[in-house]
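S.K.: coordinates only, no sequence provided:
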């Protein structure tokens, strides 16, 4: 299978020695095309720092990140802008929609910034609107939408340029359980039907149960990894395996079996 993302010995330190804080301490993993990967860990484990490094919001102290064969540490200027704008989508916890634009205008904003063909824009918008069940919301402003509707609009914006990978930062964090489940079902459908590659940081075990594989981080290091045995393993069974690892994380137990 094609490797989309490759992370090697990634470290991120804050402050100066000998009092520096190691937010990430030598993390390595790969993401293959069409994967739905979850990143979990307790508060302060380093999962958000990892996501910010992958999205080039912050620079790692050491190690490498490659998007296919492209070394992100070597990107500058227009190359970096293209990576952020075209090759990745980013789904925020708090939606980050522009209040003075309609849902449709918010979704299409990345297309206008990168001068995508009008017919391609229309076709992609129609497809995403159907998948995410937002066709009736396109002419409404964010203030007229519920939290769940806002996040589905934000998901369409993250997916509109058909990015190589979508980074989702606690996408269900501001939603109630019903809307969180709806969002995750929609993202899982996009992953399965469109082979959309998604990397999601979450503390929510229910949301994580929609993933194919989960990496657990503790103190900036990779603690454990589990993969759903699909189709033999049900989503509920996978959820209970996730809870077991999270309990081990909370108790500082290195043995999750």
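M.R.: Thanks, I have the structure now. Computed from a predicted structure; not experimentally measured.

S.K.: switch to C-alpha atoms for all contacts and neighbour counts from now on
M.R.: Will do.

S.K.: the closest residue to residue 22 other than its chain neighbours: how many residues sit nearby?
M.R.: Spatial nearest neighbour of residue 22, chain neighbours left out: residue 13 (4.5 Å); criterion: Cα to Cα, 6 or more residues apart in numbering. Neighbour count of residue 13, defined by other Cα atoms under 10 Å: 17.

S.K.: helix or strand: which one has residue 13?
M.R.: Using DSSP states H and E, residue 13 sits in strand 3-14.

S.K.: check it against this one:
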């Protein structure tokens, strides 16, 4: 799926199109948090049950906490990596947040 980030209408149309296909448009409009959780859980299920590789690029720690493997990039290079293993979502989230803070910290020269 290609989305033009410069055009918010394009993004909204794509999200609604996907929501229609999944039958979750009502949830998406009334409960955005629950809708995003449902979408992320569905992607995680597809990954596990169908052994499908899903590449998600995000700046959102909540979304990242659903992933099996998280790569942190800084200046185009891998800065850190976390494997989920048996970690619960909240535990993984607590590992993700310090990595994001370290990436965003200003360089000391």
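M.R.: Noted; the coordinates are in hand. Given the structure is predicted, the values throughout are model-derived calculations rather than measurements.

S.K.: alignment lookup: residue 214 of structure 1 to structure 2.
M.R.: Using TM-score structural alignment as the criterion, residue 214 of structure 1 maps onto residue 70 of structure 2.

S.K.: pull up the gap between the nearest residue to that match once chain neighbours are set aside and residue 96 of structure 2, please.
M.R.: Excluding its sequence neighbours, the residue lying closest to residue 70 of structure 2 (Cα to Cα, 6+ apart) is residue 82, at 5.2 Å. Using Cα to Cα, to the nearest Å, residue 82 of structure 2 is found at 8 Å from residue 96 of structure 2.

S.K.: what about the two, which has more around it?
M.R.: Using other Cα under 10 Å as the criterion, residue 82 of structure 2 and residue 96 rank with residue 96 on top: 22 against 15.

S.K.: that one pairs with which position in structure 1?
M.R.: That one, residue 96 of structure 2, aligns with residue 242 by TM-score structural alignment.

S.K.: quick check, that match in a strand?
M.R.: No - read with DSSP: H, G, I helix; E, B strand; the rest coil, residue 242 of structure 1 is helix and lies in no strand.

S.K.: ok, now which ones touch the counterpart of residue 198 of structure 1 in structure 2?
M.R.: Alignment note (TM-score structural alignment): residue 198 of structure 1 maps to residue 54 of structure 2. Shown in contact with residue 54 of structure 2 (Cα atoms under 8 Å, 6 or more residues apart in numbering): 43, 47.

S.K.: now stretch 92-106 of structure 1: buried residues?
M.R.: Using 16 or more other Cα atoms under 10 Å as the test for burial, stretch 92-106 of structure 1 gives 92, 93, 94, 95, 97, 102, 103, 104, 105, 106.

S.K.: hmm, the last one is touching residue 156, no?
M.R.: Right, residue 106 of structure 1. No - using Cα atoms under 8 Å, residue 106 of structure 1 is not in contact with residue 156, being 9.2 Å away.

S.K.: give the closest residue to the most centrally placed residue in structure 2 in space, chain neighbours not counted.
M.R.: Nearest to the mean C-alpha position of structure 2, counting by Cα atoms, centre = their mean, stands residue 63 at 3.3 Å. Counting by Cα to Cα, 6+ apart, residue 40 is the residue found nearest to residue 63 of structure 2 once chain neighbours are left out, at 6.9 Å.
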